[in-house]
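Undergrad: Make a model of this:
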Amino acid sequence: MTLVINNLKKKFDKHQAVDGISLTVEKGEMFGMLGANGAGKTTSFRMTLGLIDPTEGSVTWGGERLTYKRTHLVGYLPEERGLFPKLTVKEQLIYLMRLKGMKKPDIIRELRHWLERFQVPQNENKKIEELSKGNQQKIQFMAAVIHKPELLILDEPFSGLDPVNTDMLKDAVLDLQKAGTTIVFSSHQMRNVEELCEDLIMLKQGKAVLQGNLRDIKRSYGIKSVSVKADYDLDFISSIKGVVKLDKSNDGAQIAVQSEEVAGEIFKQVSAKGFVRKFEVEEPSLHEIFIDKAGDTDE
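TA: Modelled structure (predicted):
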């Protein structure tokens, strides 16, 4: 089934939180939604799930709105985590998954599978309040996936996790995608989006400022990066026409340029001055594109 968001808008009093975004996510696709705090990511997710009504526009999953009767098809990891601190992990997940229509033996089997996968089987009968923040987040993720949803929405899933747990969660997300789950997630951590997504939308003040295939975006983006290492002063590069920025280091420089033609001119001039130990033209990182397109916060 396909997720279709069409001209979605949401206004709270005089504040336009989401302003006309449209996107299509096919079955089994991993789609990234980027933006600074206040860009409209969470509001978009809540409208997608039917938790709040849009001011204008529509959201359909398989041609129909997502309503409570279809909740068993959807998994949701909210940015603001919401677990009952006095319940044990087992009690918590049995309660939540019963709401999804699962039977208790199936819940316990899946619970133990995920506890083993996340290397925390000892936490089954611990209270939520006894767990670290990282382990609480694993339980929240489990609550979003144990019922095997067809559509999974993850709002800042890697926020606050250490590198080991981040990689563990990434592997789980990728395996779910391989199994056919459609996944939409938000993040302000560009590296995670680059590793996981083929397609994305970047929001600023509720509007899409960039959208499409990540590879195409990076290839078509005007500003590129040149890495140079040489044993002489590279300050002169900043005066070359088309150089946007020069960042020097102990043994070289990182240069933002407007085009590959500018990179060619840099190579011509640095090689004329002496031996060049490294010269590499790189596509811009998603982080660099994000800073350029939506770098100032929307709060």
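Undergrad: going forward, measure contacts between C-alpha atoms and count neighbours the same way
TA: Will do.
Undergrad: In this structure, spot the helix with the most residues.
TA: If you go by DSSP state H, the chain has its longest helix at helix 163-178.
Undergrad: ok, residues contacting the helix or strand following that one?
TA: Next along the chain after helix 163-178, taking DSSP states H and E as the criterion, comes strand 182-187. With Cα atoms under 8 Å, 6 or more residues apart in numbering as the test, strand 182-187 has contacts from 25-35, 41, 150-158, 177, 193.
Undergrad: what do you get for stretch 99-107?
TA: By Cα under 8 Å, 6+ apart, stretch 99-107 touches 71-72, 93-94, 97-98, 146-147.
Undergrad: tell me the contacts of residue 115?
TA: 121, 123-124.
Undergrad: can I get the residues you listed in CSV with distance to residue 263, neighbour count and secondary structure?
TA: Below are the contacts of residue 115 laid out as CSV (distance: Cα to Cα, whole Å; neighbours: other Cα atoms under 10 Å; DSSP: H, G, I helix; E, B strand; the rest coil):
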residue, distance to residue 263, neighbour count, secondary structure
121, 54, 14, helix
123, 55, 18, helix
124, 57, 19, coil
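Undergrad: can you list the residues you listed in JSON lines and add distance to residue 238?
TA: JSON lines is the format used below for those (distance: Cα to Cα, whole Å):
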{"residue": "121", "distance to residue 238": "57"}
{"residue": "123", "distance to residue 238": "57"}
{"residue": "124", "distance to residue 238": "59"}
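Undergrad: Quick one: list the elements packing against the helix or strand encompassing residue 43.
TA: Secondary structure from DSSP H and E places residue 43 in helix 41-48. Helix 41-48 makes packing contacts with strand 3-12, strand 15-25, strand 56-61, strand 151-155 when contacts are defined by 3 or more Cα pairs under 8 Å, 6 or more residues apart in numbering; DSSP states H and E.
Undergrad: Rebuild those as JSON lines, extending it with distance to residue 209 and mean neighbour count.
TA: As requested, the helices and strands packed on helix 41-48 are exported to JSON lines (distance: least, Cα to Cα, whole Å; neighbours: other Cα atoms under 10 Å):
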{"stretch": "strand 3-12", "distance to residue 209": "14", "mean neighbour count": "18"}
{"stretch": "strand 15-25", "distance to residue 209": "10", "mean neighbour count": "18"}
{"stretch": "strand 56-61", "distance to residue 209": "19", "mean neighbour count": "18"}
{"stretch": "strand 151-155", "distance to residue 209": "20", "mean neighbour count": "23"}
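Undergrad: next up, for comparison:
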Amino acid sequence: MLSIRNIVKQYAGHTALSDVSLEVESGKIFGLLGPNGAGKTSLIRIINQITAPDSGEVIFNGERLNQSHIEQIGYLPEERGLYKKMEIGEQMIYLARLKGLSRDEARRRLKFWFEKLGMETWWKMKIEELSKGMQQKAQFVATVLHEPKLIILDEPFSGFDPVNAEIIKEEILELNRQGATILFSTHRMETVEELCDSIALIHKSHKILDGKVKNIRNSYRNETYLIEYSGPRVDFDESQPFTVDSEKSEEEGTYIVRIKLKEGFNSNNVLQYLIPRVRVNMLQEVIPSMNEIFIEKVNLIP
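TA: Here you go, the predicted structure:
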């Protein structure tokens, strides 16, 4: 769907993007991650043709990105862009017509979305009369009304309470199931693990990590396990096949231990050591979360 090739972008001597390349597969959900100022918004603006790269290119569905692709892209910016004093219904129709829809088709689709998201009474309201979360919901409808093939969401859950955040998350998943490719930028790492097939991490203008979420997490496995056991407290010493990172008493007679395997040992060796001594209730590998990986990668770069 989207191929970003060797993009460079500078502003008055500041490098926003330095030779950034990444691939967004058609029909997938792709997370664009990075700290504030990393270059994410600069890349999103280039994809939306708001600005142009100094060098490099963007390929959209096999073609070099051009003005004809604008109607196939929906963009929800982090800084919301609806007109505060314009009636919501007419504003939505106006924006839909800019994307190539007729007035009648825009009205039909708008009625569907307003009913779906409980916005039936909003038609004559103005954006300035809405709460931040309600404004965000209206902006989301404006983003997807023309049924774009590529939906770009910059911090889509900002301003939402947990209930409405869950509603929008389900709508994103449904749009993806219907064939839309989703590219979204977020700081919410738990959302990345819930939604994304693949990610790219940008830091200080450079791409420092990319790939499928599952593969990235597996690549950071470090032979760490959680054990829950019941019985007498075990006095661990140098003879066991692991080192103990932490230990706590969950309740009387039940303990939770975080361990790291010694070189050459595996989880079976742990069980062989523990079973003669205590009852093992749980042995679970600890795979680093995307949040932990994010922090580690960012902190490695000065």
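Undergrad: overall similarity of the pair, as a TM-score.
TA: Superposed pair, TM-score by TM-score structural alignment, normalised by the length of the first structure: 0.86. Supporting alignment: 297 aligned residues with a Cα RMSD of 3.0 Å.
Undergrad: sorry, back to before: pick out whichever of the contacts of residue 115 of the first structure sits closest to residue 204 of the first structure.
TA: residue 123 (39.8 Å; Cα to Cα).
Undergrad: isn't the closest one right up against residue 89?
TA: Yes. Using Cα atoms under 8 Å, residue 123 of the first structure is in contact with residue 89, at 6.8 Å.
Undergrad: in the stretch 101-250 of the second structure, which spans are helices?
TA: 103-116, 132-144, 162-177, 189-195, 213-219 (DSSP state H, counting those that start in this stretch).
Undergrad: so of those helices, which one's packed in deepest?
TA: Burial of the helices of the stretch 101-250 of the second structure is given as mean neighbour count (mean count of other Cα atoms under 10 Å); helix 132-144 ranks first at a mean of 21.
Undergrad: Next, the angle from it to helix 103-116.
TA: 140 degrees (axes from the mean of the first three to the mean of the last three Cα atoms, to 10 degrees).
Undergrad: mean shift between helix 132-144 of the second structure and the first structure?
TA: Following the fit onto the first structure, the mean deviation recorded for helix 132-144 of the second structure is 0.9 Å by mean Cα distance after the TM-score superposition for the first structure.
Undergrad: Need the residues that contact that helix.
TA: 74-76, 80-82, 88, 92, 95-96, 110, 113, 127, 151, 156, 158-161.
Undergrad: what's the answer for stretch 11-18 of the second structure, then?
TA: 6-10, 37-39, 42-43, 204-206.
Undergrad: Please point out which parts of the helix or strand where residue 263 of the first structure lies sit buried.
TA: Per DSSP H and E: residue 263 of the first structure is located in helix 260-273. Buried positions in helix 260-273 of the first structure, judged by neighbour count with 16 or more other Cα atoms under 10 Å: 260, 262-263, 266-267, 270.
Undergrad: Centre of the chain to that helix, how far?
TA: 36 Å (Cα atoms, centre = their mean, to the nearest Å).
Undergrad: and for it, what are the contacting residues?
TA: By Cα under 8 Å, 6+ apart, helix 260-273 of the first structure touches 224, 226, 234, 237, 240-243, 257, 276, 279, 281.
Undergrad: now swap in stretch 246-256 of the second structure and tell me
TA: Under Cα under 8 Å, 6+ apart, the answer for stretch 246-256 of the second structure is 226-233, 257-259.
Undergrad: Can you say which of these are buried?
TA: Buried, going by 16+ other Cα under 10 Å: 226-230, 257-259, out of those.
Undergrad: Tabulate those residues (a markdown table), appending distance to residue 55 of the second structure.
TA: Output for these, formatted as a markdown table (distance: Cα to Cα, whole Å):
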| residue | distance to residue 55 of the second structure |
| --- | --- |
| 226 | 48 |
| 227 | 52 |
| 228 | 55 |
| 229 | 58 |
| 230 | 62 |
| 257 | 52 |
| 258 | 49 |
| 259 | 49 |
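Undergrad: List just the nearest of the contacts of stretch 99-107 of the first structure to residue 200 of the first structure.
TA: Using Cα to Cα, those come closest to residue 200 of the first structure at residue 71, 24.7 Å.
Undergrad: Check for me that the closest one belongs to a helix.
TA: Yes. Under DSSP: H, G, I helix; E, B strand; the rest coil, residue 71 of the first structure falls within a helix.
Undergrad: quick one, what contacts it?
TA: Residues near residue 71 of the first structure by Cα under 8 Å, 6+ apart: residue 100.
Undergrad: That one pairs with which position in the second structure?
TA: Counting by TM-score structural alignment, residue 71 of the first structure corresponds to residue 70 in the second structure.
Undergrad: got the contact list for the closest residue to residue 210 of the second structure other than its chain neighbours?
TA: Spatial nearest neighbour of residue 210 of the second structure, excluding adjacent residues (Cα to Cα, 6 or more residues apart in numbering): residue 200 at 4.1 Å. Going by Cα under 8 Å, 6+ apart, residue 200 of the second structure touches 22, 30-33, 207-211.
Undergrad: Thanks again, I'm all set now.
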